[in-house]
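In: Quick one, fold the following:
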Amino acid sequence: MRVVILLVCMLTLTACQLFQTRDGLNSEQIAVLQKYGFQLSDEGWEFGLAAKVLFQFDSDEIAADSQQTIANITQDFLDVGISGLTLEGHTDTFGDPAYNIILSERRAMAVAEVMISSGMSRENIQVRGMGGSKPIADNSTLNGRSENRRVTIIVAN
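Out: A predicted model of the protein is given here:
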């Protein structure tokens, strides 16, 4: 009987290891992240919503199509058990840096509210305002500034 119990325990652990990856996410979770274009970084799996140009200059209002994209991502996350994440808000480098920190936090909170209304628990969302400290494009061009006005979703390893 002990041998059978030991064998069942070993098989269960082996099965868990097959579905668990080295970074703590299972293959189904990684597939969802990759579906949306998340990329592995030092902080975890990151996705910048810049491609959708979420925010106009000096605004924290999210366009309706971007709200739907965020809702879809949230629903897919919940479907595969991804429930904890960090939202980093960003701005371009124009204007007062202290104001940009506040604006970037408001942007991250706006995305958080869409995720919460889509079923994500408020307690599982960490929000950070980064201001213009982490640009992904050249702030000297109109297009570059537009790309820098974004929120990055980070799913920890």
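In: C-alpha only now, for contacts and for neighbours.
Out: Will do.
In: List the buried residues for the strand or helix carrying residue 73?
Out: Residue 73 belongs to helix 64-79 when assigned by DSSP states H and E. The neighbour-count check on helix 64-79 (16 or more other CA atoms under 10 Å) flags 66, 67, 70, 71, 73, 74, 75, 76, 77, 78 as buried.
In: Please report how far the second one lies from residue 3.
Out: In this structure, residue 67 and residue 3 are separated by 54 Å, where distance is defined by CA to CA, to the nearest Å.
In: Then the fifth one?
Out: If you measure residue 73 against residue 3 using CA to CA, the figure is 45 Å.
In: Tell me how many other residues crowd the nearest residue to residue 73 once chain neighbours are set aside.
Out: Spatial nearest neighbour of residue 73, chain neighbours left out: residue 36 (7.6 Å); criterion: CA to CA, 6 or more residues apart in numbering. Other residues near residue 36 number 13, with proximity taken as other CA atoms under 10 Å.
In: Alongside the first, I'd like the structure of this one:
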Amino acid sequence: MMKVRNGGRLGVWGRWCTATALALMLAACQTPQPKGLTPHQQQVLRAQGFEPAEQGWELQMPGKLLFEFDSSVLGESARTKVTELARALMKEGIDRLRVEGYTDDRGSDAYNLRLSLRRAQAVADVLMEAGLPRQNVEVKGLGSASPVVSGNAAENRRVAIVVPLL
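Out: Below is the predicted model:
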């Protein structure tokens, strides 16, 4: 038979362990688990060209969504690609996106931020026309930050679409 110390009472260490365990169990019951993407949704994202990134799933669109110098106009081909992308994502229940616009490094930082925002908004407008809820589409202009290649390359005049982690 095991002998109980302190007349059956828990010591300081025992009380601390019990309180900690109870607090953790209570927190686990109250904290909602983050909603992730299903394996099928991840497969669809990969098929569309998305790759896992730090802040979610990211589709860099050089070669797909490039803009002419000093322009935020989406060509018809790009509009079609964005519409098809939106429909494919919505079909899988993916309807929350962030659209990030970029520029090359010509021009002032302030001008490039405005231009990149217009580029992101042009793509976001097409996504919303295709049926994505307006409140689920975040638009960011990031100027010449995060260039794909250094300098004034056309590849930097782009938009990235991100499915954020929830």
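In: Please work out the TM-score for the two chains.
Out: Laid over one another, the chains give 0.80 as their TM-score (TM-score structural alignment, normalised by the length of structure 1), with 132 aligned residues with a CA RMSD of 1.4 Å.
In: coming back round to it: how about the residue nearest to residue 73 of structure 1, what's its partner in structure 2?
Out: By TM-score structural alignment, residue 36 of structure 1 lines up with residue 48 in structure 2.
In: so that match sits right up against residue 87, yeah?
Out: No - the criterion here is CA atoms under 8 Å, and residue 48 of structure 2 misses it with residue 87 at 11.4 Å.
In: my read: residue 118 of structure 1 touches residue 76, true?
Out: No - taking contacts as CA under 8 Å, residue 118 of structure 1 lies outside contact range of residue 76: 10.4 Å.
In: The helix or strand hosting residue 28 of structure 1 against structure 2, how far on average?
Out: According to DSSP H and E, residue 28 of structure 1 maps onto helix 27-35. Its aligned residues in structure 2 lie a mean 1.2 Å from helix 27-35 of structure 1 after superposition (mean CA distance after the TM-score superposition for structure 1).
In: by contact count, what packs against that helix?
Out: Applying 3 or more CA pairs under 8 Å, 6 or more residues apart in numbering; DSSP states H and E, one finds that helix 27-35 of structure 1 contacts helix 64-79.
In: and the helix it packs on, how far from the chain's centre?
Out: Distance of helix 64-79 of structure 1 from the chain centroid (CA atoms, centre = their mean, to the nearest Å) equals 11 Å.
In: quick one: it aligns where in structure 2?
Out: By TM-score structural alignment, helix 64-79 of structure 1 lines up with residues 76-91 in structure 2.
In: what does stretch 130-139 of structure 1 give?
Out: Aligned using TM-score structural alignment, stretch 130-139 of structure 1 spans residues 142-151 in structure 2.
In: and that stretch, how far from the chain's centre?
Out: Worked out by CA atoms, centre = their mean, stretch 142-151 of structure 2 lies 19 Å from the chain centre.
In: any residues touching it, and which ones?
Out: Stretch 142-151 of structure 2 has contacts (CA atoms under 8 Å, 6 or more residues apart in numbering) with 100-105, 109, 112-117, 155-156.
In: if you set the cut-off to 6 Å instead, what comes out?
Out: Outside stretch 142-151 of structure 2, the residues within contact range by CA atoms under 6 Å, 6 or more residues apart in numbering are 101, 102, 103, 104, 105, 112, 113, 116, 156.
In: what comes up buried for it?
Out: 142, 143, 144, 145, 147, 148.
In: any idea how far the fifth one lies from residue 101 of structure 2?
Out: Residue 147 of structure 2 sits at a distance of 11 Å from residue 101 of structure 2 (criterion: CA to CA).
In: what number of residues lie near whatever residue of structure 2 lines up with residue 51 of structure 1?
Out: Under the alignment (TM-score structural alignment), residue 51 of structure 1 pairs with residue 63 in structure 2. Using other CA under 10 Å, residue 63 of structure 2 has 12 neighbouring residues.
In: Next one: residue 63 of structure 2 from residue 152 of structure 2, what distance?
Out: Distance from residue 63 of structure 2 to residue 152 of structure 2, by CA to CA: 15 Å.
In: Could you do residue 70 of structure 2 as well?
Out: Residue 70 of structure 2 is 12 Å from residue 152 of structure 2, by CA to CA.
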